[in-house]
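Chemist: How does the following fold in three dimensions:
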Amino acid sequence: MEREEVELLPSGLITCLLNSKEVRIMKISPERLTIRLAQEVKEINELKVIFYVFDENRYKEITIEKYNLINKGKHEFYVTYVFSIKDEIYLQNVRNAFNNYTRYIRLKAYSDDNDFSNEMVGYPSEKDYDFYEDYISQKREWMANLNYDSFNYRILNSVELAINVDNYELYNKYLNEDIETFMSNYLKDNFIEKHKLMYKNISRIYVGNEFCHNLFPSKRMLIDIIKKANNEGLEVTICFTYVRECYIDKIKSIINEIYNWCNENNKKIEIVINDWGMLKVVENKQDYLTLCLGVLLNKRKKDPRYIYKNGYNENKALIGDNSLNSKIFSEFLKDNNINRFEYESCGYKLNIAKGNHTLHMPFYVTNTSQYCTLYAKCTRMNRGRQKLVMGCPMYCKDYIFSYPKHLKMVGKYNSLFSFDDTLLHDSKKLEQYINEGIDRILLNFI
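Modeler: I've put the predicted structure just below:
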């Protein structure tokens, strides 16, 4: 190997176009370039190398004019071309890329994650040692920083307000209290009772958990909640999470029970799905069961640490779109009678798809797993030693994972959530969402 030659650099750092077609760089040096092709080309019309410029968060494209093809190698499944390059701009960019990549490897190998992030993107690693004493203090401080007076509640006249009832503690409270008492206690427990948003009465409850199968209510409890909500004039949305094969029969039984109640009472109920297999489970039942696309299927990049990513501010508008803004995907959903989508307020502006949809606030999920991290920590003292939990003792009633104050994150049961108070602060941003098609707000306090 030639001096200063490096093999198999990440394609995100340096890539190559041969006749406008991307090819794999096998080896690269300031004076030589080896690429891999699926098959030979008849003629080389253009050779370009594209470098990622760390300091500017962009790519720089260089057209190579002075080069010679010095070797061509035929292999069983591919062809390699070796070029000798005499180009000063190419040389400088290769060396800059080597220096940046060497620094990246050194920091990754010899520093901890905080120092690495601080050096690479300016992450405030010194703040990672400041924690809240407990979760109650954490929530109280988050809510204390809200500006209630500037919130214009008149924009909510056309919006439905719902709350998330997603664990056994809330199921039991709802069944044992009238709706006024339950709602009053719910708001006080989450330190949100003074917000002008709460002057509006709720008209719907979401029942079930989109992330953990163990937090879905028992069949009898679910029907009791549906009956009570119906008597109190509340609409009901039932939330399902992923569907493992071992739970298919159980889910079918629950769906049949819900459908039979709807049929007997001539009442429609919404079903939030987070697994494509649910389309088969609810087949031929959509006269009474209307489908909503859950947040696990409404996939997008969400994390409070995204603001430290290189190029985030310059390209923030790009992550506002996701698959729901694709015509092909939206037509697929329409063909399967899924017309409502569950969105989460997650720190940046979302581009809402056409139609009427729901916005979850103020929490959004960043990570979830079918194998509970909290259970692994409580039983094995190692969150990495996870397994499928059946017959769960509900450690999440008493324990959470705590994160540094500045991140506004909390680990609860099998998921990690972040707190986004953007819309609680700014009614104009909420009004913009309403004008774009959000007709329901779901309060989802963790």
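Chemist: make it CA atoms for all contacts and neighbour counts henceforth
Modeler: OK.
Chemist: my read: Tyr308 touches Gly122, true?
Modeler: Yes. The pair Tyr308 and Gly122 qualifies as a contact (C-alpha atoms under 8 Å) at a distance of 7.1 Å.
Chemist: What strand or helix carries the residue of the chain most remote from its centre?
Modeler: No residue in the chain sits farther from the centre than Ile70, which is 48.0 Å out by C-alpha atoms, centre = their mean. Ile70 is part of strand 67-74, with elements assigned from DSSP states H and E.
Chemist: contact partners of the helix or strand following that strand?
Modeler: On the C-terminal side of strand 67-74, the nearest following helix or strand under DSSP H and E is strand 79-85. With C-alpha atoms under 8 Å, 6 or more residues apart in numbering as the test, strand 79-85 has contacts from 30-40, 64, 66-74.
Chemist: next up, for comparison:
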Amino acid sequence: MKQKKEREKEISQWPWISMLPFGILAGYWGKREVRITAISEYGFQTRLATPATAEQKNAPWELAFYDQKTAAYQRILLRDATFLKEKEEDFDVVYTFATEQDDYRNAVQRLALQYGQYIRWKMEDDDAALAEEMTGYPAEQDAFHLESLEEQKKVWFSGITKETFVALQNSAAGSGQPIELALELDRPEWYEAYLSMESAVFFDAYFRKNQIPDPPLFHPDRLYIGNAFCPHLAPTEEELFALMDKACRESFSITLMFPFLLEENLSETQQQLQRLTEWCERKNKTVELVVNDWGTAHLAAHFPVFSICLGILLNKRKKDPRMAYKLGDRTLFEKNSVHAAFYRKYLKAEFQIERYEWESCGNTGTGKFPEGKNSMHLPFYQTNTSQYCPLYAACTKGSRSAQMPVRECPRFCEKQAFLYPEHLRMMGRYNSLFGMNLTVLQDPETIGKMYGLRGIDRIVVNLL
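Modeler: Below is the predicted model of the structure:
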């Protein structure tokens, strides 16, 4: 009894660090992955919901310590982990172990130092300063903002020349297959302009409106009509069929963009698909549908006149303008589920999906696109989309966090946008955030180097 009390007193005097985040310290007790609830230079504690068996108590220990400098884990096998104490509490059982290994002690000291620094930076600085300390993020550049979206576009698109898209298309054609060029019309301003102008005049006006005074030579093969992210920016039914009729007369192929499906729009979407089917049958044409919701995909799969494409919101990837500052191995970001053959087989069998929509966000520069038909959207890429529009919340409530469902949309996004530090090359438009990859516009040969011979057969341009 005396020895037990002395041991408990000794344990209580150890300099414990309690409840470290699971992500920076993981424990493996035999075959179990367990939470380390407290740690010191002399030992550590874990807990289980039920008492450990004798076999579990004698199982080997391995701890994984996260190192901020290398953005990797150091795994340490504890050869001398000694069971000291078992204590039943209200909801679990706490186990205490001791170790005298030098590599364990060094890892604990390093973890305590780095975690202490993180807490200090988190409490004393803002997020940019924290990122600067941890990853080298250039926090001082966050102070530089342009005054308007128009000014930003002047800077962003200053490298676009008359030959840009011709060079882009030719460069991407390195695979030997024809590369289709498309333009995306994603909001009422473009629907109305296209309907009121000859196509050549419209394309010229499109670039001038996007702050490009000397528009490039641009002759797309296809028009994308609709908005992939916001249901309030879709064309009215009258506009939609007028746009399709005009595109058909002018020999443009047609792709229709569908956003996520709201429950209240289910019946309307079913009726719209039926009327689109009737249009296709009258015109003897097949129309592509880009779906961004599994409900829409399920509905559209019942109509054989549609060719269905996997939209950006379903073709999920890690995307962020700050990705370049991430530590560690980023090659895992280059692929997603669509690269798996069994998943593509499922998409075709279940939804008749054979084309996949991608964005030029820099994460696939060294990888190949999957087999099948692949479209590349540029120069913008979506990073976040909210069903409850943050721009509407900022304009009506004064805070983007005060979001709520939008039933009657006044379309603040026609004149308003969220601006960000210039070096991030991103903006908030509609109900989404977008980053931008300028490289493919400033140096068109880049797309051939990055994506040529890798399965891209269509380039979709949208300057937002």
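Chemist: contacting residues around the strand holding Ile70 of structure 1?
Modeler: Residues outside strand 67-74 of structure 1 that contact it (C-alpha under 8 Å, 6+ apart): 79-86.
Chemist: just stretch 33-49 of structure 2 next, same as before
Modeler: With C-alpha under 8 Å, 6+ apart as the criterion, stretch 33-49 of structure 2 contacts 14-20, 22, 25-28, 91-100, 104-105, 108-109.
Chemist: Got a quick PyMOL command for the buried subset of these?
Modeler: Here is the PyMOL command that picks out the buried ones among the contacts of stretch 33-49 of structure 2, judged by 16 or more other C-alpha atoms under 10 Å:
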select buried, resi 16+20+25+26+27+28+93+94+95+96+97+98+99+104+105+108
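Chemist: I'd guessed Val159 of structure 1 sits against Gly437; true?
Modeler: No. When contacts are counted by C-alpha under 8 Å, Val159 of structure 1 is not listed as touching Gly437 (10.0 Å).
Chemist: Stretch 131-140 of structure 2 aligns to what range in structure 1?
Modeler: Under TM-score structural alignment, stretch 131-140 of structure 2 corresponds to residues 117-126 of structure 1.
Chemist: just how off-centre is that stretch within its chain?
Modeler: Offset of stretch 117-126 of structure 1 from its chain centre (C-alpha atoms, centre = their mean, to the nearest Å): 23 Å.
Chemist: mind checking the end-to-end distance for it?
Modeler: For stretch 117-126 of structure 1, the separation between the terminal residues is 11 Å (C-alpha to C-alpha, to the nearest Å).
Chemist: now do stretch 184-195 of structure 1
Modeler: When the end residues of stretch 184-195 of structure 1 are compared by C-alpha to C-alpha, they are separated by 13 Å.
Chemist: Please point out which parts of that stretch sit buried.
Modeler: Judged by neighbour count using 16+ other C-alpha under 10 Å, the buried positions of stretch 184-195 of structure 1 are 186-187, 191-193, 195.
Chemist: Could you do stretch 330-337 of structure 1 as well?
Modeler: Going by neighbour count (16+ other C-alpha under 10 Å), the buried part of stretch 330-337 of structure 1 is 330, 333.
Chemist: ok so, going back, could you give me the buried positions within the match of stretch 131-140 of structure 2?
Modeler: Going by 16+ other C-alpha under 10 Å, stretch 117-126 of structure 1 has these buried residues: 117, 119-120, 123.
Chemist: what residues are up against the closest residue to Gly295 of structure 2 other than its chain neighbours?
Modeler: On the basis of C-alpha to C-alpha, 6 or more residues apart in numbering, the spatially nearest residue to Gly295 of structure 2 that is not a chain neighbour turns out to be Leu261, at 6.7 Å. Counting by C-alpha under 8 Å, 6+ apart, Leu261 of structure 2 makes contact with 231, 293, 295-296.
Chemist: Most neighbours among those, which one is it?
Modeler: Top of the contacts of Leu261 of structure 2 by neighbour number is Thr296, holding 22 neighbours under the definition other C-alpha atoms under 10 Å.
Chemist: mind checking what it lines up with in structure 1?
Modeler: So Thr296 of structure 2 corresponds to Met278, using TM-score structural alignment.
Chemist: quick one: the nearest residue to its match once chain neighbours are set aside and Glu141 of structure 1, what's the gap?
Modeler: Leaving aside its sequence neighbours, Met278 of structure 1 sits nearest to Val243 (C-alpha to C-alpha, 6+ apart; 7.6 Å). Between Val243 of structure 1 and Glu141 of structure 1 the distance is 37 Å, computed by C-alpha to C-alpha.
Chemist: Likewise for Tyr199 of structure 1?
Modeler: When C-alpha to C-alpha is the yardstick, Tyr199 of structure 1 and Glu141 of structure 1 sit 22 Å from each other.
Chemist: contacting residues around the equivalent of Asp439 of structure 1 over in structure 2?
Modeler: Under the alignment defined by TM-score structural alignment, Asp439 of structure 1 corresponds to Asp457 in structure 2. Applying C-alpha under 8 Å, 6+ apart, we find Asp457 of structure 2 in contact with 173, 177-180, 373-375.
Chemist: burial of Ile205 of structure 1, as a residue count?
Modeler: Applying other C-alpha under 10 Å, we find 22 other residues in the vicinity of Ile205 of structure 1.
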